[in-house]
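> got a predicted structure plus its sequence, pasted below:
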Amino acid sequence: MKTSSSNSTAENTTSKETKNLKIMEQPALGIKISELRKSKGLTQEELVEQCNISVRTIQRIEAGEVTPRSYTIKTILSALDYDLEKIQTENSKVAKEFKKLFLLDIDDSKEASFLTRQLTISWISGIIYFILGFGEFALDYARYFNDEMIVSTTLYSILKLVILAAIILFMRGFILSGKIFKNYLLRITAFIFICMTIIFYTYDIISLYIGELDFTYILGTQGVTFGVIGILLGISIIRLQNALGMLAKTTGIFEIIAYGCMATIVLGFLGYFLLTPTIILEIILVYRISEMLKAKQQETDLE
C-alpha cells in the first residue's frame, strides 16, 4: 500500500512538473532558449557539449519545429544556468496582466463596488464613442468616398485613438457582464470584437502614412467581419433576457439586424444607420446592469 501511495505521489509530481514545463509553448520556448544561449556567448555546438543533446535537436527546438519533452527542456536550461521558474513567472505575469486589462479573469472575491465601477466606466465610454462616432463617420466618408482629408492627419489619428480607447472600455463592460451572468459567448464575442477593432483602427492610422489598399476591399472586410461578430454578440445578449427582460431581447434583436445588414455588404449603409439605436440600447443595457449591481450591494450592506 505504501509503495502504491509513493508511486502515485511520484506520478502526480512528475505530472505537475511536465504541466509546468509546457506553460511556455513553441515558438516562444525556442526563441527563449536561443536568446539564453546567445546571452551566454555559446554556439549550438558548444551547448551540445554541455547537455549531450544532438545539435539537430537543438536547432529544431530553437526554430520552433518541435516541442521537446520535459526532460530535454530541463537539461538545456540547466546547461544554460537558467531557472525554469523564471520562464513560468514571466509567462504568467504577461497572461495575468493581459487578462486583467480586458477583464477576462475576475477574482470572485472582488467587491461589487469594483464591478460597478468598471461597468460605469463602460457605459460612459459608450456615450463618448456614440458622440464621437458621428464625427468619425463624416471624416471617414470624406476620406474614402471623396478622397479628401477635412482635418489634419494628426487630428484624425488622435480622434481614431480616442474612439478606439472608448470602444475597448465600452466592450469591456460586455466581457464583465458575461462573467457576471456566466455567459461565455458574450465574453468571447466581446473580446473578439475588441481585437478586430484594434486591427482595423490600427490600419486606418497606419495607412495614412504608408499608403492604403483599395478601400472597397477594406470596407467589405470590415462589414463581413463585424457583421458576423455582431450577430453572435446579439445572440449572446438575447441570452440575458432572463435577468434583464425585454431590454436584453430588444438589444439583441437590433444587434442581429444591424450587423446582419453589414455582413451582406449590399445593405451595409442600412446596417450603419441601424447602429445608432443599437449602440444606444447597448449603453442602456450596461447601465442597467451596473444599477442592478448597485442595488444588490445596497441590499447586502443593509443585511
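On my side now, so go ahead.

> please make it C-alpha for all contacts and neighbour counts, starting now.
OK.

> for residue 197, identify the helix or strand it belongs to.
helix 184-210 (DSSP states H and E).

> now do that helix: which elements does it pack against?
helix 153-180, helix 215-238 (3 or more Cα pairs under 8 Å, 6 or more residues apart in numbering; DSSP states H and E).

> buried set for it?
Neighbour-count burial for helix 184-210 flags 185-194, 197-198, 200-201, 204-205 (criterion: 16 or more other Cα atoms under 10 Å).

> return the closest of the residues you listed with respect to residue 123.
Nearest to residue 123 out of the buried residues of helix 184-210 is residue 190 (Cα to Cα; 14.4 Å).

> residue 33 and residue 217: what is the separation?
Using Cα to Cα, to the nearest Å, residue 33 is found at 41 Å from residue 217.

> how close does the closest residue in space to residue 274 that isn't next to it in sequence get to residue 113?
Spatial nearest neighbour of residue 274, excluding adjacent residues (Cα to Cα, 6 or more residues apart in numbering): residue 258 at 5.3 Å. For residue 258, the distance to residue 113 (Cα to Cα) stands at 33 Å.

> more neighbours, these two?
Between residue 258 and residue 113, counting by other Cα atoms under 10 Å, residue 258 is the more crowded of the two (27 against 13).

> what's the spacing between the strand or helix carrying the more buried one and its chain's center?
Using DSSP H and E, residue 258 sits in helix 246-264. On the basis of Cα atoms, centre = their mean, to the nearest Å, helix 246-264 sits 22 Å off its chain's mean C-alpha point.

> this is the comparison structure:
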Amino acid sequence: MVKQTIITMKQPELGQKIQEWRKAKGLTQEELVEKCNINVRTIQRIEAGEVTPRSYTIKAILEVLGVSQDELPAQEQLTEKSVPEGLSSWYRFSFVAGIIYLSLAIVESFFDVYLIVENVVLSSGLGFLYTFIKISVFVLFIMFILGFYRLGQFQSSALLKVMSIFLIVLTGMFIVEDIATYWLGVDLFSGLLFRSIISGIVYVLFATGFLQLSKSKGTIYIITGAVGLLAGISFMTIVFAIPGLMVLTVFELLLIVLLHKEYNLKKQDKGYSFLGKTQLFY
C-alpha cells in the first residue's frame, strides 16, 4: 500500500531562508502567496518560524522562488514522516464517533441526575435502558479516543498514546461501576471521591500530551491542552468537580474540533494541485 511522506524542517531556519529568497526576488508576501496558491497568514507564520510547513507547501514556494531543494538550509535537520494509509479515515471515524458520543453522554448525564434526584425505584425496564445507554456511551468513547491514540502514534507521543489507553480503561471501569450500582443498589459515595481524583490525574496527563505537541501543531493544541488541564485539576480538587464536568464538555468539544482539523490536513496530504500540476510526495 502507498504511504505518503511529509518532509519537515526545524524552524526558524527555513522561514528565514524563504524570507531572504522572497526579498531577493523582489516579491511581497502577497505576491508570493498568489503564485503559490496559499494564504498570506500561512506565509507569515512560516517566515516567522511559528509553524513547520508540509512538503507540498515547501515545494510550491521553492518552485515559485526558483530555488532548488539542495539549497535548503541545514539539510541534516530534514526529517521524514511516513503517513500511514487510512490515517485520515481514522480521524474522520473518530470525529463522527465523538459527535455521537458527546450527544449521548449528555443524555446519560441527565439520566444519572434523574435517578439520583428522583430516587427512582428499581425497575427492570428502566435498568435495561440505563445499561444500554451506558454501554453505548462506552463503545462510542472508545471509537472517539482511539483517534488520539493514532495521533500519538503518528506524532511519536508516548504520553498521548498511553493516556488514551488509560482513559479508555478508566472509563470502562466507571461504566461497569455505574451499571452495578443501579442493579445492586449499593451506595458508592466513597467511590465517587476516588473517581474524581483518579479522573483528574488521568485528564491532566492526557491534556499534557496536547501541550507537548503544541509547539509544532499550533494554537488549537495549546487551547485544548489548557482546557483539559483545567478540567483535570477541577476534578482533583473534588470541591470543583461539578463545574469541572462543564469544563470537560468544552474539552471534549475541542477534541472533536481538533480531530476534524487533523482529518482535513491528512486529507490534503493525499495530493495537491499547484502551478497546474497535481503531485504526490513519497
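Noted; the coordinates are in hand. Keep in mind that this is a model prediction, so the values were computed, not measured.

> TM value for the aligned chains?
Overlay of the two chains. TM-score (TM-score structural alignment, normalised by the length of the second structure): 0.64; 194 aligned residues with a Cα RMSD of 2.1 Å.

> which position in the first structure pairs with residue 47 of the second structure?
Using TM-score structural alignment, residue 47 of the second structure has no partner in the first structure.

> excluding covalently adjacent residues, which one is nearest to residue 47 of the second structure?
Leaving out its chain neighbours, the residue that sits closest to residue 47 of the second structure by Cα to Cα, 6+ apart is residue 15, at 3.8 Å.

> and that neighbour, how far is that from residue 8 of the second structure?
Distance of residue 15 of the second structure to residue 8 of the second structure, given as Cα to Cα: 12 Å.

> repeat for residue 156 of the second structure
With Cα to Cα as the criterion, residue 156 of the second structure and residue 8 of the second structure are 15 Å apart.

> mind checking which of those two has more residues around it?
Using other Cα under 10 Å as the criterion, residue 156 of the second structure and residue 8 rank with residue 8 on top: 17 against 12.

> before we move on, back to that, flag every buried residue along the helix or strand just after the helix holding residue 258 of the first structure.
Proceeding N to C from helix 246-264 of the first structure, the next assigned helix or strand is helix 268-302, under DSSP H and E. Buried positions in helix 268-302 of the first structure, judged by neighbour count with 16+ other Cα under 10 Å: 268, 270-272, 274-275, 278-279, 281-290, 293-294, 297.

> what's the mean gap between stretch 192-199 of the first structure and the aligned bit of the second structure?
By mean Cα distance after the TM-score superposition for the first structure, the fitted stretch 192-199 of the first structure averages 0.6 Å away from its aligned residues in the second structure.

> sec struct for the residue lying farthest from the centre of the second structure, please.
In the second structure, the residue that sits farthest from the middle, by Cα atoms, centre = their mean, is residue 121; the gap is 41.1 Å. Following DSSP: H, G, I helix; E, B strand; the rest coil, the label given to residue 121 of the second structure is coil.

> matching residues in the first structure for stretch 145-162 of the second structure?
Across the first structure, the stretch matching stretch 145-162 of the second structure (TM-score structural alignment) is residues 171-188.

> residue closest to the middle of the first structure?
Closest-to-mean residue, the first structure, Cα atoms, centre = their mean: residue 191 / 4.7 Å.

> how close does the spatially closest residue to that one that is not a sequence neighbour get to residue 184 of the first structure?
Closest residue to residue 191 of the first structure apart from its sequence neighbours, by Cα to Cα, 6+ apart: residue 175 at 6.8 Å. Going from residue 175 of the first structure to residue 184 of the first structure by Cα to Cα gives 9 Å.

> now do residue 51 of the first structure
As judged by Cα to Cα, residue 51 of the first structure and residue 184 of the first structure stand 45 Å apart.

> burial count for residue 219 of the second structure?
Neighbour count for residue 219 of the second structure, taken as other Cα under 10 Å: 12.

> how close does it sit to residue 80 of the second structure?
Applying Cα to Cα to residue 219 of the second structure and residue 80 of the second structure gives a distance of 23 Å.

> what are the ranges of the helices in the stretch 1-150 of the second structure?
Ranges of helices in the stretch 1-150 of the second structure, per DSSP state H, counting those that start in this stretch, are 13-24, 29-36, 40-47, 55-65, 87-118, 124-154.

> distance to residue 227 of the second structure and mean neighbour count added to these, as CSV?
Shown next, in CSV, are the helices of the stretch 1-150 of the second structure (distance: least, Cα to Cα, whole Å; neighbours: other Cα atoms under 10 Å):
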stretch, distance to residue 227 of the second structure, mean neighbour count
helix 13-24, 30, 17
helix 29-36, 34, 17
helix 40-47, 24, 18
helix 55-65, 31, 19
helix 87-118, 17, 17
helix 124-154, 16, 18
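
> possible to save those helices as TSV with distance to residue 204 of the second structure?
Shown next, in TSV, are the helices of the stretch 1-150 of the second structure (distance: least, Cα to Cα, whole Å):
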stretch	distance to residue 204 of the second structure
helix 13-24	33
helix 29-36	40
helix 40-47	29
helix 55-65	33
helix 87-118	20
helix 124-154	15
